[in-house]
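A.B. asks: This is the structure alone, sequence omitted:
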């Protein structure tokens, strides 16, 4: 019998692999990052709250004060079509005439990206605010993150020229995501997906330290000033069983397929609008189509979708399976049209509505599917397909469910859904108009 040998030695006699060591970052280095991180986090939240507040006030004028003064129904088909078309004209003028054309084509942008020139940011924020107030099916996240990255990079490079540019990008991204979700956890999860472990690099938590501080500052600023909540008042699932696991996996997988339908259609819709070649043709036409979709799907299918999800889940059972299927399809098409024709906005919150409506549809068709499982798994599947951000998809679904017992179900439900979406087209295009994979 051969003598005992170290188990780490490979059979071919080669030297055993050295363990990868990630050097610790000195505490004083991390402490020096704390103040700029907190300042950036607070700044990102304040800009987000300012845009949100302005958009909400303008929304009240456009959808309540103005139609009341004109004696027109607030959400009549005529008003929805007119308002969305007018919003397309207004945003088209901004994209056409304002310096920087409101930033790059939104169909080719995701969370983050290279810093924008400061001169481009006002046009981007104006276009985004108009879209939010006008009822366009897009959220604030992409433009706000892009604006905050541009501002933080511009100010940071002047305040600390020796600091790497990537620092300001990561702080602004983390701070904005923390502000958007009201918690730094989402930002930590997003950034951890982007970080790689290579020999000689700092450990994961050393690299997360400053972004987490920025995210915490952004989240606390938003929480203290605006008191946001993702609570949907869904029934709490306390003791899930095998049937619940099967339901979660099935709904998440089917929802991922629904999201993929949009991903496959997105390049063709974008190409169709690009053939018009001018923002004053693309955006008014897009606005008109969104108005028609709103008239078809009802007022819940307008706007970014988060408040509409709360209304959708506030009276489970009030909507028929046909109503929910229609809202799912209309909101998905509205998201594709809004993102393809050039409106500036994010795709996460509208995708949440699509997933929630699909989950409630599953509950309406099969009442044995718990509505909490339907909503959470539906959101998980659609977000996995449209964002390809695993942690954010799982985190958002878990927050909506607000039930610790759901975590295990959602983790397992994400596995077949991920197998469906991985390697498939994303809801984002490259510069040539082809879908990213």
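C.D. replies: Received it, and whenever you're ready, just let me know what you need. Treat the numbers as computed from the prediction; the structure is a model and nothing was measured.

A.B. asks: only C-alpha atoms for contact and neighbour calcs from this point on.
C.D. replies: Will do.

A.B. asks: need the helices for the stretch 101-250 of the chain, in chain order.
C.D. replies: With DSSP state H, counting those that start in this stretch as the criterion, the stretch 101-250 of the chain has helices at 121-134, 141-159, 165-181, 184-194, 204-226, 242-274.

A.B. asks: Of those, which stretch is the most buried?
C.D. replies: Stretch with highest mean neighbour count among these: helix 165-181 (a mean of 28; mean count of other Cα atoms under 10 Å).

A.B. asks: helices or strands next to that one in the packing?
C.D. replies: Contact partners of helix 165-181 among helices and strands, from 3 or more Cα pairs under 8 Å, 6 or more residues apart in numbering; DSSP states H and E: helix 27-60, helix 141-159, helix 184-194, helix 204-226.

A.B. asks: Helix 204-226 and that helix, what's the angle between them?
C.D. replies: Put simply, helix 165-181 runs at 40 degrees to helix 204-226, going by axes from the mean of the first three to the mean of the last three Cα atoms, to 10 degrees.

A.B. asks: Quick one: work out the angle between helix 165-181 and helix 27-60.
C.D. replies: The directions of helix 165-181 and helix 27-60 differ by 50 degrees, with the same axes, to 10 degrees as the criterion.

A.B. asks: how much distance is there from helix 165-181 to the middle of the chain?
C.D. replies: Centre-to-centre, helix 165-181 and its host chain are 14 Å apart (Cα atoms, centre = their mean, to the nearest Å).

A.B. asks: And stretch 181-199, by the same measure?
C.D. replies: 15 Å.

A.B. asks: Alongside the first one, take a look at this:
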């Protein structure tokens, strides 16, 4: 049986896995290169907006009027893309998850453009949803022509796995995502037979991203001194408290989405969102802008400089910005800004409960917020440990996550399940 044999409806054999391992590795490398290109273009445009222009004109890029102008202009630019560019930049990111069917190929340029503009302009969304959708569409398109007997779902899973491996710098994150994704589907044979090809793609994606010089997903946090009985109590309080804050944001998310979409026109929705994000940026400062990954590192590196009141402002402003950005037509994911919110709330927990070690407090804050946004316990545990940078925390976090999970287990997903109509979009959407 060759790599082109139909794999649908059956557990892949070792021969099939071996035959498809090379395409899986190539897919992983391809997805990493596409992610790297998206990052390079968005960072170059961001440097132009936030460094080159203010530097050449001699004003402070952190000035309130510039933050407000840039975010509002970003809303205008994204609105023009979602209104006029063929494909309208794909579906509203508020309605999508990480694993979605591939888009029509002509949708990809508009989606990539909208994602780049949002990332460069400082919108509080990450690249994960758009870049996975872009890569899934590209890989499905290539497989349909080169390996037509390979199921579309497998092509999408390989693309998603490679992208997740590249995003987090390790295939472990992809393995956890796909383990959860497969939990609700009947699996014949060994689970690892199903995970084999996605893991190959994820490994290739993470290695390629490292070779391209991308920074690792890790931060400078004081080492965790080791498990203690009191840590279970203090950590649970911080994780549960953060989860409750996240659930409050989840409760208002549909209302905020409905309010922005009451404007109906695809240009007005992100313009209004950009204006609100600009005002939030003025309130919270530059640290609350952008996807939040680099800002999380800066926050943790200078954690001693922030009082409890400042941490409250940073966390709440960023959380509101996340909800507004996700509700107003911008294209992006919700995991990366949630990490910043969780880290800020973890630092706040450490300030209020000094008995909680700093690494534990940060990990628990990230755990609670990512749990609400991602609705995946494995991913929440992985991201929490990765941010704190200490695997010693894992044993304690596996217990601390239990009461937090009880709070989210029956809560809705952090997305708009039933997308609202878009009557003003151009025909043929």
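C.D. replies: Structure's in. What do you need? Just so we're clear, the structure is a prediction, and the values are computed from it rather than from any experiment.

A.B. asks: if I look at the spatially most central residue of the first structure, how far off is residue 138 of the first structure?
C.D. replies: In the first structure, the centroid-proximal residue (Cα atoms, centre = their mean) is residue 348; its distance is 2.7 Å. Distance, residue 348 of the first structure to residue 138 of the first structure, using Cα to Cα, to the nearest Å: 8 Å.

A.B. asks: what's the answer for residue 230 of the first structure, then?
C.D. replies: Taking Cα to Cα, one finds residue 230 of the first structure at 18 Å from residue 138 of the first structure.

A.B. asks: the helices in the stretch 251-400 of the first structure, which residues?
C.D. replies: Counting by DSSP H, counting those that start in this stretch, the helices of the stretch 251-400 of the first structure are 279-297, 306-313, 321-341, 348-365, 371-387, 390-401.

A.B. asks: and residue 422 of the first structure, which of these is closest to it?
C.D. replies: In terms of Cα to Cα, the element of the helices of the stretch 251-400 of the first structure nearest to residue 422 of the first structure is helix 371-387, at 8.3 Å.

A.B. asks: can you name the residues of the second structure that the closest one overlays?
C.D. replies: Following TM-score structural alignment, the aligned partner range for helix 371-387 of the first structure in the second structure is 358-374.

A.B. asks: For the residue mapped onto residue 270 of the second structure from the first structure, give me its contacts.
C.D. replies: Matched by TM-score structural alignment, residue 270 of the second structure corresponds to residue 283 in the first structure. Residue 283 of the first structure makes contact with 88, 89, 91, 92, 341, 342, 343 under the criterion Cα atoms under 8 Å, 6 or more residues apart in numbering.

A.B. asks: picking up where we left off before, could you dump the helices of the stretch 251-400 of the first structure into TSV and include distance to residue 46 of the first structure?
C.D. replies: Listed next are these as TSV, based on distance: least, Cα to Cα, whole Å:
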stretch	distance to residue 46 of the first structure
helix 279-297	29
helix 306-313	20
helix 321-341	25
helix 348-365	20
helix 371-387	25
helix 390-401	22
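
A.B. asks: Out of these, which one sits most buried?
C.D. replies: helix 371-387 (a mean of 31).

A.B. asks: can I get the helices of the stretch 101-250 of the first structure in a markdown table with distance to residue 316 of the first structure?
C.D. replies: Listed next are these as a markdown table, based on distance: least, Cα to Cα, whole Å:
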| stretch | distance to residue 316 of the first structure |
| --- | --- |
| helix 121-134 | 27 |
| helix 141-159 | 28 |
| helix 165-181 | 24 |
| helix 184-194 | 28 |
| helix 204-226 | 27 |
| helix 242-274 | 17 |
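
A.B. asks: for those helices, which one sits closest to residue 234 of the first structure?
C.D. replies: Nearest to residue 234 of the first structure, of these and by Cα to Cα, is helix 242-274 at 15.3 Å.

A.B. asks: what does that closest one correspond to over in the second structure?
C.D. replies: Mapped onto the second structure using TM-score structural alignment, helix 242-274 of the first structure covers residues 229-261.

A.B. asks: Next: stretch 174-187 of the first structure.
C.D. replies: Counting by TM-score structural alignment, stretch 174-187 of the first structure corresponds to 161-174 in the second structure.

A.B. asks: compared with the first structure, how much does stretch 16-35 of the second structure deviate?
C.D. replies: When the first structure is overlaid, stretch 16-35 of the second structure sits 0.6 Å from its aligned residues on average, using mean Cα distance after the TM-score superposition for the first structure.

A.B. asks: ok, back up a step: out of the helices and strands packed on helix 165-181 of the first structure, which is closest to residue 242 of the first structure?
C.D. replies: Minimum separation from residue 242 of the first structure across those (Cα to Cα) falls at helix 184-194, 28.5 Å.

A.B. asks: That closest one to helix 390-401, inter-axis angle?
C.D. replies: Calculated by the same axes, to 10 degrees, helix 184-194 of the first structure forms an angle of 160 degrees with helix 390-401.

A.B. asks: what packs against helix 184-194 of the first structure?
C.D. replies: When contacts are defined as 3+ Cα pairs under 8 Å, 6+ apart, helix 184-194 of the first structure sits against helix 165-181, helix 204-226, helix 390-401.
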